[in-house]
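Novice: Please find the sequence and the predicted model below.
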Amino acid sequence: SCGGTMHDYWGVGKATKEMLPMIAVPTTSGTGSETQSFALISDSDTHVKMACGDPKAACRVAVLDPLLTVSQPPGVTALTGMDAITHALETFVCKKSTPISECYSLEAWQRLTSGFPGVLSEPDNIACRSEMQLGACFAGMAIEASMLGGAHALANPITAYLGTPHGQAVGMMMPHIVRFNSIAVGDRYARLMRMVDPLNPPSSDPSGALFALLQGLLRESGLCTSLRQLAGWPTSDHDEKTFILKMAELAAKQWTGAFNPRPLSVSDFVDLYLAAL
């Protein structure tokens, strides 16, 4: 609508005129982009994700029909579901979280954690599909009102260098960023775990319980839990060490990492990748 290249719109409010109206009809339950005014475009040379946001880019209408998500292949259901769950988690604890965004994050978390196991075991379960679609939508609204965090910064280099689907990459790294963040936002993770099982909340190590929950969802989804399980991962110790440093340096350049509740350095990213081996 406005001409030029995507680089011209990197940032916020760069659209020069009104854009064509959009109506979103999601067929997956993942990004929640139907409620957002941002597009994330990867630079083909640097692999840095450019966040291009403008209110003019928001959809005018979003139609959520869970029947349209039933035909997803199981792998797509798993990948998009894990992505939505990480959105709910990261928006709840990020530096830009607000009382308003927290309402969206918590509603998303409640619906996603109850609906995800159901769509994995019963793909035709419309009630669970509805929970997932609404949960992903609320998580998208939470992103629009706040931001993401370290798991997305860790995931982007994995996708850029290995071609790993985003849901796999971010889902795999989310448990490890939970452990890293626990000293800063452990009380928030405890609140999330109380929502999962109000009658038997973890008392001693809620962050560890959340770590285990996320790892369990990955396994239940048939997704990888270790970097070494990914296609294209280096096979020699030397190549692996070099590759991890390369990924850590790119992760440190990702804009989402700046909003993580605990500061992240290149060495922190290295340690997090090592933890995920």
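Specialist: Structure's in. What do you need?
Novice: From here on, just use CA atoms for contacts and neighbour counts.
Specialist: Will do.
Novice: Please tell me how far the one helix or strand Thr242 maps to is from the chain's geometric centre.
Specialist: Thr242 is part of helix 237-251 when elements are defined by DSSP states H and E. Averaging C-alpha positions (Cα atoms, centre = their mean, to the nearest Å) puts helix 237-251 22 Å from its chain's average.
Novice: just the helices in the chain please.
Specialist: 74-93, 99-121, 126-145, 150-162, 166-196, 206-221, 237-251, 266-275 (DSSP state H).
Novice: Nearest to Ile23, out of those?
Specialist: Ile23 sits nearest to helix 126-145 of all the helices of the chain, at 14.4 Å, using Cα to Cα.
Novice: Mind giving me the packing neighbours of the closest one?
Specialist: If you count contacts as 3 or more Cα pairs under 8 Å, 6 or more residues apart in numbering; DSSP states H and E, helix 126-145 packs onto helix 74-93, helix 99-121.
Novice: another one to put next to it:
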Amino acid sequence: MNELGFFKNPTQITYGLGAANQLRNIIDQQGYKNVLIITDSGIVKTGLIDQLTRQFDNINYAIFDGTKPNPTVENCEAALELLTEINAEAVVAMGGGSSIDVAKAVCLLSTNEGSIVGYEGIDTCSNDLLPLIAIPTTAGTASEVTTFTVITDEERQYKFTVGGIRLAPKWALVDPMVTKSLPSHITAATGLDALVHALESYTSKMATPISKALAREAIRKISGNLRQAVYNGDNITARDNMLMGSLLAGLAFNNTRLGNCHALSHPVSAIYGVPHGVANSILIPHVMEFNALAVPELFSDIAEDMGENLAGMTLMERAHAAVNAVKKLSKDINIPSDFSHYNVDESQLDRMAKDALLSGNIAVNPRKTTYDDVINLYKKSIGGVKVGTI
């Protein structure tokens, strides 16, 4: 008998072409008169914010576009100051996971005192948050439906997580059309990040029948469409499948957490500034090789979902075929194979390993993981000659 456990999805999702145009309906239904838009400068340059604000006739709004790729405590404080100036009743986040993460933090701080640093952990705030409407522009983080926000404390060079049911956006407007302007290299990195979400959710110790079904469909959609989305960004079918795959993966890992890959990626991003999606993409083959010995049957499923020819293979051969499939996909879309371009070296290994082991994702990884295991995984991902940061 299947033991379900639990499944949560507190966000109301509107999905489809033109979903972003439903924003004004929500604003009018709720009676909001003052709204803060949180985004980044890259999204502003695409013209997407101009399109969005055409829905804001007779609405007082301000735009915070200072979000960094790895959002910081300072980002949150600056956006909160602007929210306070206009007395915003709701927040609209348009962008990738970084903008939505800042928006979550701002919505928390608007109704709870102190710095976001003080809310690290799960269910650490007492008051309900300001309402958040999330419009993702990447098929990557699925932050539009998750109950977590990840913020970088630059003073400590440390990424920390704030979580809890209150962190989930109240509404998500998930529109494939707004992802068409995404550059190919960001499409690649965020798409691999979404695949990692699905892979780690499917193999998580907390996986349930519902989460597994969502994760497997996400694996099929992402692995079958990411190449097309990268090399033909106007292919709306590929963009649609990628965004749906990202959303399904988010709904899955929101209930299962993730695994070693995400635990190890956060210190690399916090210390060396490696983009989150790139960090996950570099680490995931090594983490998969490590985990395949513990749950080869799950990795066999992944190989099948990624379209590998498994005829005549043993169980372990099928499991390793999943690793090779991910490596091939990464290579095809020009994801770096190691961290050599980011000056990551062995000088920070001890610090990174200790930070990684603080993550709750380690506990749900399918294979028990020690300090030495983390060190070895980092060493495999570092690469050879170090060059200037890109």
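Specialist: Okay, I see it. This structure is a prediction, so every number in the text was calculated from the model and none was measured.
Novice: Could you provide the helices of the first structure in a markdown table, with additional columns for distance to Phe38 of the first structure?
Specialist: Converted to a markdown table, the helices of the first structure look like this (distance: least, Cα to Cα, whole Å):
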| stretch | distance to Phe38 of the first structure |
| --- | --- |
| helix 74-93 | 15 |
| helix 99-121 | 16 |
| helix 126-145 | 8 |
| helix 150-162 | 15 |
| helix 166-196 | 17 |
| helix 206-221 | 27 |
| helix 237-251 | 20 |
| helix 266-275 | 26 |
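Novice: Identify whichever of these lies nearest to Gly53 of the first structure.
Specialist: helix 126-145 (9.9 Å).
Novice: That closest one aligns to what range in the second structure?
Specialist: Aligning helix 126-145 of the first structure against the second structure (TM-score structural alignment) gives residues 236-255.
Novice: coming back round to it: what does the helix holding Thr242 of the first structure rub up against?
Specialist: 48, 153-158, 233-234, 257, 266-267, 269-270, 273-274 (Cα atoms under 8 Å, 6 or more residues apart in numbering).
Novice: Filter those residues down to the buried ones, PyMOL style.
Specialist: A single PyMOL command selects the buried members of those (16 or more other Cα atoms under 10 Å):
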select buried, resi 48+153+154+155+156+157+158+234+257+266+269+270+273
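Novice: distance of whatever residue of the second structure lines up with Leu64 of the first structure from Asn25 of the second structure?
Specialist: Residue correspondence to the second structure (TM-score structural alignment): Leu64 of the first structure is matched to Val174. From Val174 of the second structure across to Asn25 of the second structure, the span is 15 Å (Cα to Cα, to the nearest Å).
Novice: Could you do Met288 of the second structure as well?
Specialist: Applying Cα to Cα, the value for Met288 of the second structure to Asn25 of the second structure is 44 Å.
Novice: between these two, who's got more neighbours?
Specialist: Met288 (22 against 11; other Cα atoms under 10 Å).
Novice: how about the more buried one, what's its match in the first structure?
Specialist: Per TM-score structural alignment, Met288 of the second structure is aligned with Val178.
Novice: Same check on Ile271 of the second structure?
Specialist: So, by TM-score structural alignment, Ile271 of the second structure is matched to Tyr161.
Novice: Ile135 of the second structure now?
Specialist: Ile135 of the second structure maps onto Val25 in the first structure, by TM-score structural alignment.
Novice: Tell me if I'm right that its match and Val63 touch.
Specialist: Yes: judged on Cα atoms under 8 Å, Val25 of the first structure makes contact with Val63 at a distance of 5.0 Å.
Novice: what about the two, which has more around it?
Specialist: Val25 (13 against 10).
Novice: residues contacting the more buried one?
Specialist: 34, 62-65.
Novice: For Glu107 of the first structure, see how far away it is.
Specialist: Val25 of the first structure is 21 Å from Glu107 of the first structure, where distance means Cα to Cα.
Novice: Give me the neighbour count for whichever residue in the second structure pairs up with Ala15 of the first structure.
Specialist: Superposed on the second structure with TM-score structural alignment, Ala15 of the first structure falls opposite Cys125. Per other Cα under 10 Å, the neighbour tally for Cys125 of the second structure reads 21.
Novice: so what's Cys125 of the second structure up against?
Specialist: Going by Cα under 8 Å, 6+ apart, the list of residues near Cys125 of the second structure reads 108, 112, 119.
Novice: I figured the first one hits Leu129, correct?
Specialist: Same thing as Leu108 of the second structure. Yes: with contact defined as Cα under 8 Å, Leu108 of the second structure reaches Leu129; the gap is 4.9 Å.
Novice: so what's in contact with those two at the same time?
Specialist: Taking Cα under 8 Å, 6+ apart as the contact rule, Leu108 of the second structure and Leu129 both touch Leu167.
Novice: and those two? which has more neighbours close in?
Specialist: Neighbour count, other Cα under 10 Å: between Leu108 of the second structure and Leu129, Leu108 has more, with 25 against 22.
Novice: quick one: contacts for that one?
Specialist: Leu108 of the second structure makes contact with 125, 128-130, 167, according to Cα under 8 Å, 6+ apart.
Novice: Next: Ala58 of the first structure.
Specialist: 22, 34-38.
Novice: one more time with 6 Å, if that's ok
Specialist: By Cα atoms under 6 Å, 6 or more residues apart in numbering, Ala58 of the first structure lies in contact with 36-37.
Novice: Then the one 5 residues further on?
Specialist: Taking Cα under 6 Å, 6+ apart as the definition of contact, the neighbours of Val63 of the first structure are Val25.
Novice: what's the spacing between the spatially most central residue of the second structure and Ile86 of the second structure?
Specialist: Centroid-nearest residue in the second structure, with Cα atoms, centre = their mean: Thr141, separated by 2.2 Å. Shown here: Thr141 of the second structure relative to Ile86 of the second structure, a distance of 29 Å by Cα to Cα.
Novice: and what of Leu349 of the second structure?
Specialist: For Leu349 of the second structure, the distance to Ile86 of the second structure - Cα to Cα - is 45 Å.
Novice: Good, we can wrap up now.
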